[in-house]
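> sequence plus predicted model, see below.
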Amino acid sequence: IKVRVFLCVFGLMLSVYALHVELSRESDPDYRAMCDLGESVSCSKVFTSRWGRGFGLVQFFVAQDSPLNQPNSLLGIIFYTLQMALGLSLSKKAALFLVFSSWVSVAGSLYLASILAFVLGDFCMVCVSTYIINFALLFTNLKRRKAIEGMKEKAR
């Protein structure tokens, strides 16, 4: 539980910071975030790119100003909050949902990492940190699901 809480809190903090950077940059184009270390090491450049909202995919299906086209960081806030809350449950369904949502987050991380490297040509410390957290949460959730299934089997 301690590892899960640490990963979720850290992921939540990074997501809130990413949202702060994006909103600050949108209201002030001269805003410089702490994670902007150079031309090719700039998190604000990544967060305000077209891939910083709806994974760059939502705008193909809805208008760019649609309420569905939200910052990726907002999705991160929801994801880490759900991970933390459902991590308190010993339900097999909750464990299954945690594993499934972790696989989705890892797939999203791989997609965004490829955009970061091959399209934007940028290094975003905040982004890479969340990718690592997502992989660690997947590992944690897989172990947890196995343990919960083992507990349920012993109870029979």
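Done, it's in.

> rest of the way, CA atoms for contacts and neighbours
Fine.

> longest helix of the chain?
When the chain is parsed with DSSP state H, its longest helix is helix 125-155.

> who does it touch, helix- and strand-wise?
Using 3 or more Cα pairs under 8 Å, 6 or more residues apart in numbering; DSSP states H and E as the contact criterion, the elements in contact with helix 125-155 are helix 2-27, helix 43-47, helix 92-114.

> this is the other structure I want to compare:
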Amino acid sequence: MKTLQRSRAIIATGILGVIVSTYALYVEMAAESKPGYKALCDISEYASCSRVLTSEYSKGFGIIPKESALEVPNCIYGTLFYCFMIFLATFDHIGVIRLQLILAFAACTSSVYLGYLLAFVLRDVCVVCISTYFINGLLFWLVYKKYKSLMKKTK
């Protein structure tokens, strides 16, 4: 796969991430404002996106203090992350790709943390959340492939 194709795949994956994160924000806002709201991704009592997206871990990753201006929904952080990754994908400079690789790794690390909370603390299944974990993994893999491709060209 050529560098341009890899960049396009990163951009497409980033767009998918923005869409999923935007839907998560919609579900979170609707669930908080409308009592009894049932999202499309609320499959059962133990597979409820709206329950997960309104939990104490849904804002600031559950670690940012409640009074902080940084305590915003995780899906806003996700949307900003995906938009930044889309922007960075337009560059073929090795330094930019390294930054993308670090950011994608950080996203995967946060996915592991949030996945742990989802499975072992909340004991729930969130289709939207799990989708973002896969998107983050795919982004990391695509950026890694682009990085390896550019490294071959510089040798």
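That came through, no problem. Note that the coordinates shown come from a computational prediction; the quantities given were computed from them, not determined experimentally.

> and the longest helix of structure 1, how far from the chain's centre?
Relative to its parent chain, helix 125-155 of structure 1 has a centroid offset of 15 Å by Cα atoms, centre = their mean, to the nearest Å.

> for stretch 29-38 of structure 2, same thing?
Distance of stretch 29-38 of structure 2 from the chain centroid (Cα atoms, centre = their mean) equals 22 Å.

> what range in structure 1 does that stretch sit on?
Residues 23-32 of structure 1 are matched to stretch 29-38 of structure 2 when aligned by TM-score structural alignment.

> ok, now stretch 99-112 of structure 2?
Stretch 99-112 of structure 2 corresponds to residues 97-110 of structure 1 when matched by TM-score structural alignment.

> buried residues in the matching stretch, which are they?
By neighbour count, and taking 16 or more other Cα atoms under 10 Å as the criterion, the buried residues in stretch 97-110 of structure 1 are 97-99, 101-103, 105-106, 109.

> between which two of the residues you listed is the distance greatest?
The two members of the buried residues of stretch 97-110 of structure 1 with the most space between them (Cα to Cα) are F97 and S109, at 17.9 Å.

> now check structure 1 for the residue matching S149 of structure 2.
Residue correspondence to structure 1 (TM-score structural alignment): S149 of structure 2 is matched to A147.

> what is the neighbour count of that match?
A total of 14 residues lie near A147 of structure 1 under the criterion other Cα atoms under 10 Å.
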